[in-house]
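K.L.:
need a structure here:
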Amino acid sequence: MLKRFTTLSPHKNMLSLSFLLPLFVMMVIYATMGVYPFGNSTLLTVDLGQQYVDFFSYYRTTLLSDPSAIFFSFTKSFGGEMLGLWAYYLMSPFNLIFLFFPQSQLPLAVTILILLKVSASGLTFAHLLVSRFAGKGLLVPSFALSYALMGYVIVNQLNVMWLDGLVFLPLIILGLEKMLSDESGLYYSFFLGVMLISNYYIGFMICIFLVFYYLFAFSRQEIAGLNDLKAHLKHFFAQSARFIGYSLLGAGFAAVLLLPTFFSLLGSKASYANNLIDWSFAYDPFEVVSKFYIGAFNFDQMPSGHPNLFIGTVALTAYIYYFFHPAFSIKERFTSFALTALFFLAMNVQFLNKIWHAGQYPIWYPYRFSFTVCFFFLLNGFRALRSYRPFPFSLACCLLIANAATAIYVLKKDFEFLEPVQVLITAVISVLVLVLLMLRDQPRKWLTYALLFVVTAEMTANAAIDLFRLGYVKQDEFADYQTNLNTMLADVRTSEDTFYRIEKTFQRSKNDSFQANYAGINHFSSTFEKEIPALFGSLGFPDGNGFIVYSTGTLFTDALFGVKYFIQDKKLPETFYDLNDGIYRLNRNSTRPDLTQYSIYSETDRSTTFENPYALSLAFGVSESVLDLELIEDQPILMQEQLLDAFNNQESIEPYFSLRPFDSNVFQNVTSAADDAQNTTYYRSVDGAISRIEFQFTPTSENPYYLILDAGIDDDNATLYVNNVKLDYYTTYRNDQVINIASNQQGENITFTIELLEDSIRVQDLKLYELNKALFEETISGRQEEGMTITSFSQTHITGSVTIADEDEVLLTTIPYSEGWAVTIDGEAAETETTLKGLLAVPISAGKHTVELTYRTPYLMTGLSLTGASIVGALLLKKYRKNK
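P.N.:
This is a model prediction of the structure:
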């Protein structure tokens, strides 16, 4: 026992150090940055602050109080399936940590989560080195630290769900190595299944890498008795069959999630896939050398940039040395060189890059699979330094020349993310590393400590430079916003067995509804069904691939989507924030004068809540003409007009929205030229002078007035004003918006102003519409009479009663259409249909009916059956192997 303990103890120490060292480094950096609780900053930035933290709040709320929301939730836009979102964002086993933190402390939980994942990746990589590659001594934590703090981890730690790939990849590779050594493949299958459940997206990239790694691992095998080509081929096909079989078994373990997720993807991420085959380079291939320098990152590298390949000078030098190391066969080194060339091509050639990203070019965060390439470099670099062979002097000289050449190159290219001091530091470290490696064949114990020190110093400096170049949400601002939002929602939250929606004129993120747990409409996620943005874009809302913003509603859209309460922020004076340090300034993105058509329900010191008397039920009767409607692009008022006509059985003689002319146009330092009947280009007359176009009118009634805002106008080319007050609107959109610029302002002069920020701007002729409120009220009143009275409500099961008039034949819901919804009317199964390419509708007869809607995730039971069968198969395999 004593002998066994003394044998294992050094390994355990190295494993512990491999976990604790990256933990310590990152904690020091976070403390220096002032990350809470060390200061007032957080790690919430970009998507981590605008998406993921809200999903984490939903995660803890769902698991602690509303498990049905795992499958469907009305906090996602105006409703949506959730299993796909769970599979992409929330299935990491590390996320359980959120159950132990209150909502106000989510930023702290996120910090701990990142620390745990980064440290765990160092641990699992060290475990692989020790268990399979004879790792020992301080070389293990040196390479484990390089793995845990590689450039990919530092710049993508905000994409916290991707970090699971770095944690589980070494364990998957360990299982694959075991399997190729004729040990059981269940270890490999298990961790592959865990990875696919934890994050199928990164798991997909790992699966591609596994194919290449299998070829590499096979090339290392030297098996006695295989002396001819036929025997080699037979062995290769036998091993390949095991590899494929156990890989499929791993996918089978995850089928309960993968199968329904695949169905969900057909309407979200996969639906945006582009079939274009493009063999062009994304950048000059030699530019990739810039990413091996310390701190080679800035914000501009997020939306589009080079692959993040920084692994530290020791690891990079060791990997180059690997190709000249006589301990490895020519066959293995040739295979590795071919794979390295293929990896670099995949990180540049558009088509190959697209394959790694499941057929879709990534929007932001390019080359998301580069961590697998870094893993390959680090593993073989470690294997090269594992033996104490002298480092070739000739290779050292060649590397010095190469370092000098690349330094001159990157300085001449003048990369924005590389300062001369970074190039100088990297060059100095390179010389130091070469000296240390050339001394390694000498019996000097301090050399291993020196290498560990160099690795620690370099990886720490790289992480600090990268992280300090980003901006982050403040802890007190985050907490202030959540506190105030919950106060605003306190008296309007839905009670049991009721349903309505709530919206706001401001937002912290598009997923505030997840953070505060209410039914809203805004949403942003990579798993968002594409039909919903298309529907909202046609109605005049800002939309894009993966998001919608309910910032340009009308009285009609508020009614249609059952927005019963609308919260408007009060524009407080600047002194309020000066006197109240740490108070979050609400980000107003909506101008809604027509909210004055509603009654005031409540007020706080920072907001006013309006109650909408026209809000419709979740389901209501309409004529069957609604089924024939098609989405109309860039004519949102016409789209709303046609919907209202369908609601009123197309019996309206006069329009709901009437076109109104502007009384006058005033040009200041602007000339214009009509391009065609619909478009006009406005030019700045004198450079440097303020250039404005003013459109003036006087409302002749108290009705709301709406303006169609051309999709070509944004905050880059123009600033918009109403009566010299800057217009609040969401500036990122691809379809024309409907902007409310007047309401209850009869006889007042209204001026809409476009101030040019560029020398010219092309604008589709602005159209002004007046809503006939009386006619609107009459039509909506009829739909309210046929609205469903909800008697029982949960996220996946809704019951109620409805009375349908003789002329109406369709029960229209504002629930996104999905095959998962089953509807019964008076206990009989009803056929479901889709209208407007996104809404669930059900044919119904006149009279009083009991309606029941139930949601079941498509293919969930099929996936569960496959997972069950895979588990049974694994148990049988284990028993068979044991008996054998």
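
K.L.:
can we go C-alpha only for contacts and neighbour counts from here?
P.N.:
OK.

K.L.:
Quick check: the gap between the residue nearest to Leu259 when sequence neighbours are not counted and His797.
P.N.:
Closest residue to Leu259 apart from its sequence neighbours, by C-alpha to C-alpha, 6 or more residues apart in numbering: Gly863 at 5.4 Å. Noted for Gly863: a distance of 22 Å to His797, by C-alpha to C-alpha, to the nearest Å.

K.L.:
In terms of helices and strands, where is Pro260?
P.N.:
Here Pro260 is covered by helix 255-265, with elements defined by DSSP states H and E.

K.L.:
rewinding a little: just want to know which of Gly863 and His797 has more residues nearby.
P.N.:
Gly863 (21 against 17; other C-alpha atoms under 10 Å).

K.L.:
From the contact counts, what lies against the helix or strand where the more buried one lies?
P.N.:
When elements are assigned from DSSP H and E, Gly863 belongs to helix 860-883. The contact analysis (3 or more C-alpha pairs under 8 Å, 6 or more residues apart in numbering; DSSP states H and E) places helix 860-883 against helix 229-253, helix 255-265.

K.L.:
Please give the structure of this sequence too, so both can be compared:
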Amino acid sequence: MKLRNNSSLHKLFYGLKSSLFATLIVLVISIIILNLYILEKINSKFIALLLIVDIFLNTWVTWSTTSKNVTSYNPYTEQTASLINKLPTSAKSQRLEKSFLLNNDRGESYTFNYRGVNVFSSNNDPHLSKLLGLLGLPSIGYYTYYSTGTQLTDALLGIKTYIMSNKATTVKGFSNYGLRDDLVSNKNWYKDKNNIAYKMAVFPLVFAGYSKNNLNLKSNSALLNQEKILQSLTNTKTVYFSNAITPQITSNNMLIKTSNNLISMQQIKKKKSSVIFTYQAKPNSNGYIMLDPTIMSWGKYISDASKMTINGHSFRSLSVNLQPIGIHIPENGKLILKIYWKPSILNKKIIQPNLYLLNENALFKSIQLVQSRKMAITTWKGNSISGTITLHKGQSLLTTIPYSNGWYATANGKKVKIQKYLGCFIALNLPAGKYTIQLNHKMPGFKLGIIISIFGIFVLILLKKLSSKYLQC
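P.N.:
Okay, the predicted model is just below:
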């Protein structure tokens, strides 16, 4: 262990020493070139040529290094792009998500040109991340994974298509995460031996609903939070989930104690151990097991569990919050969750993984209700959306478009103030009536940036002329 640590420190020191040496060489060369230019030994064309050669060499070295490390990226890109291109246009008319990524790249929606929820950007609104975390998604700060969505979050966020893959994780950097067996009864847009693109009924992008911001959403209550939001925007008291179904617990090499919805486990011998949770529920139904985040892991992230399966299907997610794992109850009504612990885990305490069944008929009726109130979109191009809608007393115009600076709206040609629903989505509070709505987004500071750039170019040209005149004197 000491040798390993010393080796790592040596590599780190060597890397820093090499970087410092390279920086000093570049600095010395730059000073020499600058002095030669001032003494008129070289002209600006020579400097321009050096810069072009430098950019070319940097690009070539970077590409050579990168291509060695991601030799599998191009085949992955080609295969994934081909898969998404096989879907009909209507499957991509709202948002699309999938159960796999390469190298944890949450920006793949940009690569493959679809609208998604996965995001990893410092521009991400932390209010949106917080809300999605309260809905049970691994979401915090400036990143969000859609690895533990439910049919309610699918509906709310407009996930019209979800692609599952059974592809083995043999490609370096490829992660097939999550488990969405709650979709097995859904129709599909496309299917082959490795992939299936499920078709979902969802809320429209813009619709008439009821805006209540103070919903008292609580952490570790993902399903209840989802239920509250749907009840709020539909102005109903619809119940979407069953009461908790508790499991029968058995174990291998573990002593088990349960108390106040917590399970305490103590290893008997220092070797591999496992705990088995068996549920009895309505056959052919779908639902969610709420799993403690401390047993989650994915990619480079590690957990105390070496493996987890539900009815034989392996799954993973990120250790961020209590998360719903989508399941399907088979015809025998039995569901089995197995957690395999690492030998180093002597004691462990987790939240009891209760099962909640989904009332799909109630959800479908809510989706139909919201669809009947949708805005008829006339144009949707780039950052501009327009359409017509009728609002009744007490209703607001709601969207699932995250708010950011630069959005503005008009109703019947008049500018109206944009509000926020759930603290992060665009909403318009308008009196009852019929409206033609226009939503547009312009990048903040874009015009100012152009003006500054033009001014900078002008100053550069002026300085160039002045310096030439000065040198001639």
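
K.L.:
got the residue ranges for the strands in the stretch 51-200 of the second structure?
P.N.:
95-98, 100-102, 119-120, 139-140, 143-144, 159-165, 174-176, 188-191, 195-199 (DSSP state E, counting those that start in this stretch).

K.L.:
Out of these, which is closest to Val459 of the second structure?
P.N.:
Val459 of the second structure lies closest to strand 119-120 among the strands of the stretch 51-200 of the second structure, at 37.2 Å (C-alpha to C-alpha).

K.L.:
what's the mean deviation for the closest one versus the first structure?
P.N.:
Here the mean offset of strand 119-120 of the second structure against the first structure after fitting is 2.1 Å, by mean C-alpha distance after the TM-score superposition for the first structure.

K.L.:
which residues of the first structure does that strand align to?
P.N.:
With TM-score structural alignment applied, strand 119-120 of the second structure matches the range 523-524 in the first structure.

K.L.:
distance between the matching stretch and the chain's centre?
P.N.:
With C-alpha atoms, centre = their mean, to the nearest Å as the basis, stretch 523-524 of the first structure stands 10 Å off its chain's centre.

K.L.:
in the following helix or strand past the helix holding Pro260 of the first structure, what's buried?
P.N.:
Downstream of helix 255-265 of the first structure, the first helix or strand assigned by DSSP H and E is helix 313-322. Going by neighbour count (16 or more other C-alpha atoms under 10 Å), the buried part of helix 313-322 of the first structure is Thr313, Val314, Ala315, Leu316, Thr317, Ala318, Tyr319, Ile320, Tyr321, Tyr322.

K.L.:
so how far is Leu132 of the second structure from Tyr177 of the second structure?
P.N.:
Taken as C-alpha to C-alpha, the span from Tyr177 of the second structure to Leu132 of the second structure is 18 Å.

K.L.:
oh, I was asking about Asn321 of the second structure
P.N.:
Taking C-alpha to C-alpha, one finds Asn321 of the second structure at 11 Å from Leu132 of the second structure.

K.L.:
quick one, what contacts the spatially closest residue to Val117 of the second structure that is not a sequence neighbour?
P.N.:
Spatial nearest neighbour of Val117 of the second structure, chain neighbours left out: Tyr146 (6.3 Å); criterion: C-alpha to C-alpha, 6+ apart. Tyr146 of the second structure makes contacts with Glu97, Val117, Asn118, Leu137, Pro138, as judged by C-alpha atoms under 8 Å, 6 or more residues apart in numbering.
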